[in-house]
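Peer 1: could you look at this predicted model? Sequence included:
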Amino acid sequence: MKQRVTTILKLGTPIIIAMLSQSLLNLVDAALVGPLGKEALAAVGAASYANFVALSLVAGLSAGVQAQVARRFGAGNSRFCATPVNHGIIIALFFALPVSFLLMLLAPWILQIFNQGELVHDTAVTYFRIRVMSLSAAALCLSFRGYWNGTGRPSGFLRILVVSHLFNALVSFCLIYGIGPFPAMGVAGAALGTFLAMYLAALLNMFSLLGTAKDHGFMDFRFLLKRDFKQTFRLVRLAVPDSLQQMLFSFGFMMLFAIIAQMGTSELAIAHVLMNISLLLILPGIGMGMAANTLVSQSLGAGKPDKAWRWGWDIVMVAASVLLVLSLPLLFAPEFLLGLFLHQEALVEMGKIPLQLTGMSIFLDAASLVFTQALLGAGANRTVLGIRAAGQWLVLLPLCWLVGPVLGLGLTAIWLVQALQRLISSLAFVMVWQTRKWERITV
């Protein structure tokens, strides 16, 4: 068991750090924009969740590419391991780029859902328009991440991500406040810094894989000359259910944010911070799940379904332990954490109990986070879609609307509902994993 835990941590730790690093994009913006006032923070929150929905349109690329790469790697077919990345690049250029232009034009209507006044709305539109133009860079990075994780080398992606996020923090700070030769752009500067960091990460990944994955078929686009798009469509079939479930998940988050917006600007600003901390906290679980994606896919590719099943449960146990430890600061130092983003004592006090509830409930999410990714690695994308969509749209959102705007029970009641939804989703994923029907799926 010790050797298995070592394997999990060796593969999962770089993925976790990379996932945490990605989440810092939004947290850095929130921390830097916080001193500009609650209206600016609310605007960044509204635009961030709209951008979260936009990113979900291509989010399935990561798991799809990773599953295909890992299957080839597990079967010893390393010569063609990187070919799924090539198809991901095509999708990034011919789907993500046009969609980003369309969403930029639709921004004023999309963000009207939050209804927080002209100042917040106009600021949110500006932030969203800049951020959404990095959608194609995100699609490229997701494809590259699928290769790094699928071949069991997540540290390659991590190194690049750390560089790009350090760049983001520095440039965003300078653009927000007008440091040195940069103009003071406020919220727009935060968005522009993140935009530039995303494209830097895509370029660095491209150059890195040109040196390490050329022998694995990277950048071999001869299929375009032959007009053979079978592999592209296969990747699309794998990616669409995952993108759809992530779109429903992220759109659900945006709708939850819109529900909270009905309660006031203060609640909206607090919720933005709470949700970002919550998303940051679950990322180690998602990172462990992505390790499960690789180990389960490689085991199935090698014809060892029993080994794949055991990997799933072993990783759940490790993820639960990690999440338990990480939740402790939320339980015992909520004022300190909230004070990093909220600069009014009344706002910190309002967010204290919901943040503690996040720390207590995140442990319940371990099975859901790991088995989601493990099932994606096995190809059970539609099952994941069904469970995630039902939990969010049939349980979470209706109950949050009831206890929030309708009954006026406040943020604490909404965060209690989220804890209930996490428990239900985890139980559902455990039941699916135990049936082992996913063993017979081909990708």
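Peer 2: Perfect, thanks for sending it.
Peer 1: going forward, measure contacts and count neighbours with C-alpha atoms only.
Peer 2: Will do.
Peer 1: end to end, how far does stretch 339-350 reach?
Peer 2: 12 Å (C-alpha to C-alpha, to the nearest Å).
Peer 1: now find how far off-centre it is within its chain.
Peer 2: 26 Å (C-alpha atoms, centre = their mean, to the nearest Å).
Peer 1: ok, and for it, which residues are buried?
Peer 2: Using 16 or more other C-alpha atoms under 10 Å as the test for burial, stretch 339-350 gives 341-342, 347-350.
Peer 1: and stretch 310-325, by the same measure?
Peer 2: By neighbour count on 16+ other C-alpha under 10 Å, the buried set for stretch 310-325 is 311-313, 315-316, 318-320, 322-324.
Peer 1: the host helix or strand of Leu140 - contacts with which helices or strands?
Peer 2: Secondary structure assignment for Leu140, by DSSP states H and E: helix 135-150. Judged by 3 or more C-alpha pairs under 8 Å, 6 or more residues apart in numbering; DSSP states H and E, the packing partners of helix 135-150 are helix 38-74, helix 83-91, helix 97-110, helix 154-177, helix 187-212, helix 265-301.
Peer 1: which of the ones you listed is buried the deepest?
Peer 2: helix 38-74 (a mean of 27; mean count of other C-alpha atoms under 10 Å).
Peer 1: tell me, how many residues neighbour Ala378?
Peer 2: When neighbours are defined as other C-alpha atoms under 10 Å, Ala378 has 29 of them.
Peer 1: could you check how far it is from Thr7?
Peer 2: Ala378 is 19 Å from Thr7, by C-alpha to C-alpha.
Peer 1: can you list the buried residues of stretch 339-350 in CSV and add secondary structure and distance to Leu364?
Peer 2: Below are the buried residues of stretch 339-350 laid out as CSV (DSSP: H, G, I helix; E, B strand; the rest coil; distance: C-alpha to C-alpha, whole Å):
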residue, secondary structure, distance to Leu364
Phe341, coil, 26
Leu342, coil, 27
Leu347, helix, 27
Val348, helix, 25
Glu349, helix, 25
Met350, helix, 24
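Peer 1: from these, pick the one nearest Cys174.
Peer 2: Distance to Cys174, by C-alpha to C-alpha, is smallest for Phe341 among those, at 18.4 Å.
Peer 1: so what's the residue count around the nearest residue to that closest one once chain neighbours are set aside?
Peer 2: Nearest non-adjacent residue to Phe341, counting by C-alpha to C-alpha, 6 or more residues apart in numbering: Ala31, 5.1 Å away. Ala31 has 17 neighbours, counted by other C-alpha under 10 Å.
Peer 1: just the element for Ala31, please.
Peer 2: Judged by DSSP H and E, Ala31 forms part of helix 2-33.
Peer 1: ok, second structure coming up, stack it against the first:
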Amino acid sequence: MSSPLPSKSPARLSLFKLAGPTIVGNLLLSVVHLAAIRIVAALGSDAVAAVIAADRIYMAVQLIVFSITAGTTAMVAHAWGGNKPEEADRVVKLSAVVTLIASASLCLVIPWLARPLVGIFGLQGDMLDQSALYLTVLVFFNIFFSFLAVISAALRAAGDAMTPVWVAAIGNVINIALAYALVYGVGIIPALGILGAAIAAGLSYALVAIIFYLMWRNQRLLLKPLRQRFWESARLRKLIRIALPAGIEQFVFNVSIIAFMWVVSLYGTEAFTAYGIGVNVLSISIVIGMGFAIATATMTGQNLGAGQPDEAEQAAWRNLKISFATMALIGLVLGVNARVIGSFFINDALVLDYLVALTIMVAVVQPMMSIEFTLGGALRGAGDTRSPARIMATGFLLGRVILTAVFYWLELSVHWIYAALIADYIIKSAMYMHVFRKGNWKTAYNGGP
């Protein structure tokens, strides 16, 4: 069965057509997370802490899926840019199978580890049990999430950023409605507390995955399934070669976040809750950066696949200028309105004070985050996932581990712990600029330096 070739030259790809829908989709996802926190907040700050802890661990265990989709993005973008839709189909199928195996393995392991994992944040008693159950439920639904992550990444890499948005929007609406009904109980539906929020999220993942699968199988997507072999050792090795450093990067990132949250938890539930809420509030700006990252990865990968390395580099620099200005503006808005935003989610005076301080500090680093997202996306789209891993590890070690340890040893306030984030992003943004300017990423896909 034949498949249509890409409809336009990679050089003509539009940043806003790629980044815009992705940003909207990620914003919708952030709204869902914020809505879940808002819904659970009525149960008390301990319940919010339990959800935040479980969500953080869940995001950490998903590093396998996210690392594989990094390989999917690079390989599909190169195949599509080189007018090879049949190879893009093979990559999608291979990635889906690998992530399915990984997700099934997590279903066997996490139920045994859930309680000690969420327990590192200082949860105790009933909240510890509920947080562990919340995590376990999400992991079982991760089988569905893995497929939608692969197909969404592949579609964006091929240039279709809109379809993942509207399909996910359906799941998001249902997620919020189900969360309210299952947390508090409606009619014959019993009140399940924070467990209800986990079930609602899981069901929305399942729904979106099923819709995507049916559309894909029925030839309704840009990437169409073909009758062909896809399991080939050379293709699998390339996927692993690209995915492995991305997995290491994700591991370092999640370890840094968890370690950072653990240190914050030593300052009390209020400081921990403020950090958890603050990260979700600021994810609104972060997902915008992710939109630029994914768009730049697509443009870089397709241009390199089409043999246009100079256009790939120029597109990355153009995107960086736009993302830098955009995220600087967003950081300003968030920083100025920090207390107003925080007041919407929490009434506790101490938690709110912590939240305002954190919001202002992270607002300061928004322009530097744009560098990490945009140039990081360019490197990953080129197949260079080793450099982002090295950069992440360096920022984590110097910016978070050492500084945080020094601040805690000096018995400084939690505000100083929050401030370590600034050093982290200064280091990473400087390293990204240096690595990208060297240009070695242009030959990384085929195993270059």
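Peer 2: Received the coordinates, thanks. Please read all numbers here as calculations on a predicted model, not as lab measurements.
Peer 1: give me the TM-score for this pair.
Peer 2: After superposition, the two chains reach a TM-score (TM-score structural alignment, normalised by the length of structure 1) of 0.93; 436 aligned residues with a C-alpha RMSD of 2.0 Å.
Peer 1: still on that earlier bit, in structure 2, what range does the helix holding Leu140 of structure 1 match?
Peer 2: Using TM-score structural alignment, the residues of structure 2 aligned to helix 135-150 of structure 1 are 142-157.
Peer 1: circling back: tell me which of the helices and strands packed on helix 135-150 of structure 1 sits nearest to Lys2 of structure 1.
Peer 2: Using C-alpha to C-alpha, these put helix 265-301 closest to Lys2 of structure 1, at 16.2 Å.
Peer 1: what's the matching range in structure 2 for the closest one?
Peer 2: Going by TM-score structural alignment: helix 265-301 of structure 1 matches residues 269-305.
Peer 1: how far apart are that stretch and its match in structure 1?
Peer 2: Stretch 269-305 of structure 2, aligned to structure 1 and superposed, deviates on average by 1.0 Å (mean C-alpha distance after the TM-score superposition for structure 1).
Peer 1: distance between that stretch and the chain's centre?
Peer 2: Relative to the chain's own centre, stretch 269-305 of structure 2 is displaced by 6 Å; criterion: C-alpha atoms, centre = their mean.
Peer 1: returning to what we had before: from the contact counts, what lies against the helix holding Ala31 of structure 1?
Peer 2: helix 38-74, helix 154-177, helix 187-212, helix 265-301, helix 305-326.
Peer 1: tell me the helix or strand right after the last one.
Peer 2: Downstream of helix 305-326 of structure 1, the first helix or strand assigned by DSSP H and E is helix 328-332.
Peer 1: compared with structure 2, how much does that next one deviate?
Peer 2: Compared with structure 2 after fitting, helix 328-332 of structure 1 has a mean deviation of 2.3 Å; criterion: mean C-alpha distance after the TM-score superposition for structure 1.
Peer 1: so where is that helix in structure 2?
Peer 2: The aligned range for helix 328-332 of structure 1 is 332-336, by TM-score structural alignment.
Peer 1: list the buried residues in the matching stretch.
Peer 2: Neighbour-count burial for stretch 332-336 of structure 2 [16+ other C-alpha under 10 Å]: 334-335.
Peer 1: so how far is it off the chain centroid?
Peer 2: In terms of C-alpha atoms, centre = their mean, the gap separating the centre of stretch 332-336 of structure 2 from the centre of its chain is 23 Å.
Peer 1: give me the neighbour count for Pro309 of structure 2.
Peer 2: 20.
Peer 1: which residues does it contact?
Peer 2: 303, 442 (C-alpha atoms under 8 Å, 6 or more residues apart in numbering).
Peer 1: mind checking which of the helices and strands packed on helix 2-33 of structure 1 is nearest Val430 of structure 1?
Peer 2: Minimum separation from Val430 of structure 1 across the helices and strands packed on helix 2-33 of structure 1 (C-alpha to C-alpha) falls at helix 305-326, 9.3 Å.
Peer 1: got the angle for the closest one vs helix 265-301?
Peer 2: What separates the directions of helix 305-326 of structure 1 and helix 265-301 is an angle of 150 degrees, with axes from the mean of the first three to the mean of the last three C-alpha atoms, to 10 degrees.
Peer 1: taking helix 2-33 as reference, get the angle to helix 305-326 of structure 1.
Peer 2: Going by the same axes, to 10 degrees, helix 305-326 of structure 1 is angled at 50 degrees with respect to helix 2-33.
Peer 1: look up how far Ala46 of structure 1 lies from Phe114 of structure 1.
Peer 2: On the measure of C-alpha to C-alpha, Phe114 of structure 1 and Ala46 of structure 1 end up 7 Å apart.
Peer 1: between these two, which contacts overlap?
Peer 2: Shared contacts of Phe114 of structure 1 and Ala46, counting by C-alpha under 8 Å, 6+ apart, come down to Phe257.
Peer 1: list the contacts of the counterpart of Phe407 of structure 2 in structure 1.
Peer 2: Phe407 of structure 2 maps onto Val403 in structure 1, with residues paired by TM-score structural alignment. By C-alpha under 8 Å, 6+ apart, the residues touching Val403 of structure 1 are 409-410, 413-414.
Peer 1: any chance of a ChimeraX selection covering the buried ones in those?
Peer 2: A single ChimeraX command suffices to select whichever of the contacts of Val403 of structure 1 are buried according to 16+ other C-alpha under 10 Å:
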select :410,413,414
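Peer 1: just the contacts of Val403 of structure 1 now: which is nearest Ala202 of structure 1?
Peer 2: For those, the nearest to Ala202 of structure 1 is Ile414 (37.3 Å; C-alpha to C-alpha).
Peer 1: so the closest one is in which element?
Peer 2: helix 411-435.
Peer 1: re the thing from before, and of the helices and strands packed on helix 135-150 of structure 1, who's closest to Pro241 of structure 1?
Peer 2: helix 38-74 (7.4 Å).
Peer 1: give me the mean distance between the closest one and structure 2.
Peer 2: Relative to structure 2, helix 38-74 of structure 1 is 1.1 Å off (mean C-alpha distance after the TM-score superposition for structure 1).
Peer 1: now do the same for Ala239 of structure 1: its match in structure 2.
Peer 2: Under TM-score structural alignment, Ala239 of structure 1 pairs with Ala243 in structure 2.
Peer 1: contacting residues around that match?
Peer 2: 67-71, 385.
Peer 1: can you rerun that using 6 Å?
Peer 2: 67-68, 71 (C-alpha atoms under 6 Å, 6 or more residues apart in numbering).
Peer 1: starting at the chain centroid, how far to the helix holding Ile414 of structure 1?
Peer 2: With C-alpha atoms, centre = their mean, you get 18 Å for helix 411-435 of structure 1.
Peer 1: how far apart are that helix and its match in structure 2?
Peer 2: Mean for helix 411-435 of structure 1 is 1.0 Å (mean C-alpha distance after the TM-score superposition for structure 1).
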